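>>> prediction below, plus the sequence it came from.
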Amino acid sequence: MVEQASERQLILVTGPARSGKSEWAETLAVRSGRSVLYIATSQRDPSDREWQDRIDQHCQRRPPTWTTVETPIALAETIHMAPLNSCLLVDSLGTWLANLLDQDDATWSKTLASLLDSLHHTTSSIIFVAEETGWGVVPVYPMGRLFRDRLGILTRQLGAIAHPVYLVTGGHVLNLSSLGTPLHQALELTQ
């Protein structure tokens, strides 16, 4: 289904590594019928050839009509300054979070609040890509646990306000908004 340009959406696409979540998010951006602003959260590192190859793969898939902005830190500010009624594709939340992992809890809370606030003040549709990292073993090192926990909380908060929410895994796209019940509603049903 093609989204009408007047309908603003917040979409979350989540899944494991190499699942196709970015490709699905790109498909949704094309279907939006809006001009697309691709917000790349990665930081280029010429000394890491494999990382550069990953970035290049993403760049080659994008239509030439899309505008790309590299935003490793200032995501809320980029959302605030986005063109009116565009489609923002943020790829990815895990990379953005990794860039900010040195923030203490109080600073991270402010950063997260700023991001969530920006979502309420934009006329653009936004598609977030987020990695699922919590399906495996608990990391043995503190920074790994911090990353996994913060990303899990961020994804859960966005999943509570996004519609639809997609899970891409095993080469399949699942619309969790159609198949499931939001956690807050499920908890209310059990009370």
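Nice, I can see it. The structure displayed is predicted, hence computed values, not measured ones.
>>> all contacts plus neighbour counts: C-alpha atoms, from now on.
Fine.
>>> hey, where'd the helices end up in the protein?
For the chain, helices defined by DSSP state H occupy the ranges 21-31, 49-61, 75-80, 93-99, 105-120, 142-161, 176-179, 183-189.
>>> rebuild those helices as CSV, extending it with mean neighbour count and distance to residue 68.
Converted to CSV, the helices of the chain look like this (neighbours: other CA atoms under 10 Å; distance: least, CA to CA, whole Å):
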stretch, mean neighbour count, distance to residue 68
helix 21-31, 20, 13
helix 49-61, 12, 9
helix 75-80, 18, 11
helix 93-99, 20, 15
helix 105-120, 14, 19
helix 142-161, 17, 23
helix 176-179, 13, 28
helix 183-189, 10, 34
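>>> reformat those as TSV; add distance to residue 14.
Listed next are those as TSV, based on distance: least, CA to CA, whole Å:
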stretch	distance to residue 14
helix 21-31	6
helix 49-61	17
helix 75-80	18
helix 93-99	10
helix 105-120	18
helix 142-161	8
helix 176-179	10
helix 183-189	16
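>>> residue 41 is nearest to which of those helices?
Comparison of those against residue 41 by CA to CA identifies helix 93-99 as nearest, at 5.2 Å.
>>> which residues does that closest one contact?
For helix 93-99, the external contacting residues (CA atoms under 8 Å, 6 or more residues apart in numbering) are 41-42, 72-73, 75, 128-131, 147, 150-151.
>>> pull the distance from that helix to the chain's centre.
Here the centre of helix 93-99 is set off from its chain's centre by 9 Å, with CA atoms, centre = their mean, to the nearest Å.
>>> second structure follows, compare the two:
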Amino acid sequence: MSRVILVTGPARSGKSEWAENLAIQSGKPVIYIATATENLHDQEWQQRIEKHKQRRPQDWVTLTVPVELAATFSNAKSDTCILIDSLGTWVANFLEQDDLSWEKTLAELLQLVPLVEADLLFVAEETGWGVVPAYPIGRKFRDRLGGLVRQLGAMCETVYLVTGGHVLNLSILGFPLPPTKS
């Protein structure tokens, strides 16, 4: 049986580093799925991507998958650890999708997660801790990512929160909410 782990927290909290540490601890070959695409016209973005690349061990396989996330890990074998970084960027790649199409995309991903044989490590940003965004696209992003993180977190064996330079295992410290009635 595979392990499904969610690592969440605010920007620059160390989420990716903690997830990378967990991937190494798995002792399995790692496939790193990057949901961000390079943008050669944005030097700061390129520097962020490069920083992530430099931290990863040389033997990890890296795949850039901005959209077809579920299809990419659907056939992964049990001797593999897959690290998906990050769900926030993945959600952002679908902001132009209408709500019905988004719900279909989300359902496809969430239905697949329990069927995957490989260990899955998801990294996700927490965006809803501040004010409600003043613009519709910002609210759409926050709501979609928040809904995904909540639903995925309910499916995970372990959920970590990384903040303030500390890692908290929410699966030990807390308890899951009852399922939503929708």
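Nice, I can see it. All values derive from a computational prediction rather than experimental measurement.
>>> report the TM-score for the pair.
The TM-score (TM-score structural alignment, normalised by the length of the second structure) is 0.96; 180 aligned residues with a CA RMSD of 1.3 Å.
>>> quick one on the thing from earlier: of the contacts of helix 93-99 of the first structure, closest to residue 169 of the first structure?
Lowest distance from residue 169 of the first structure to those (CA to CA) belongs to residue 131, with 10.9 Å.
>>> neighbours around the counterpart of the closest one in the second structure, how many?
Matched across to the second structure, residue 131 of the first structure falls on residue 125, judged by TM-score structural alignment. Neighbours of residue 125 of the second structure under the rule other CA atoms under 10 Å: 24.
>>> hmm, back to that, export the contacts of helix 93-99 of the first structure as JSON lines, with columns for distance to residue 138 of the first structure.
Listed next are these as JSON lines, based on distance: CA to CA, whole Å:
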{"residue": "41", "distance to residue 138 of the first structure": "25"}
{"residue": "42", "distance to residue 138 of the first structure": "24"}
{"residue": "72", "distance to residue 138 of the first structure": "26"}
{"residue": "73", "distance to residue 138 of the first structure": "26"}
{"residue": "75", "distance to residue 138 of the first structure": "28"}
{"residue": "128", "distance to residue 138 of the first structure": "25"}
{"residue": "129", "distance to residue 138 of the first structure": "22"}
{"residue": "130", "distance to residue 138 of the first structure": "19"}
{"residue": "131", "distance to residue 138 of the first structure": "16"}
{"residue": "147", "distance to residue 138 of the first structure": "11"}
{"residue": "150", "distance to residue 138 of the first structure": "13"}
{"residue": "151", "distance to residue 138 of the first structure": "14"}
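>>> burial measure for the alignment partner in the first structure of residue 135 of the second structure, as a count.
When the two structures are superposed using TM-score structural alignment, residue 135 of the second structure falls opposite residue 141 in the first structure. Burial of residue 141 of the first structure is recorded as 8 neighbouring residues (other CA under 10 Å).
>>> ok, residue 168 of the first structure next?
Counted by other CA under 10 Å, the residues lying close to residue 168 of the first structure total 24.
>>> re earlier: tell me the contacts of the match of residue 131 of the first structure?
The contact partners of residue 125 of the second structure, taken as CA under 8 Å, 6+ apart, are 8-11, 86-88.
>>> at 6 Å instead, please
Shown in contact with residue 125 of the second structure (CA atoms under 6 Å, 6 or more residues apart in numbering): 8-10, 88.
>>> same deal with residue 124 of the first structure?
With CA under 6 Å, 6+ apart as the criterion, the residues that contact residue 124 of the first structure are 85-87.
>>> one step back: out of the contacts of residue 125 of the second structure, which is most surrounded?
Within the contacts of residue 125 of the second structure, residue 8 tops the neighbour count with 28 neighbours, counted by other CA under 10 Å.
>>> could you find the counterpart of that one in the first structure?
Aligned partner of residue 8 of the second structure by TM-score structural alignment: residue 14.
>>> repeat that for residue 97 of the second structure.
Structural correspondence for residue 97 of the second structure with respect to the first structure (TM-score structural alignment): residue 103.
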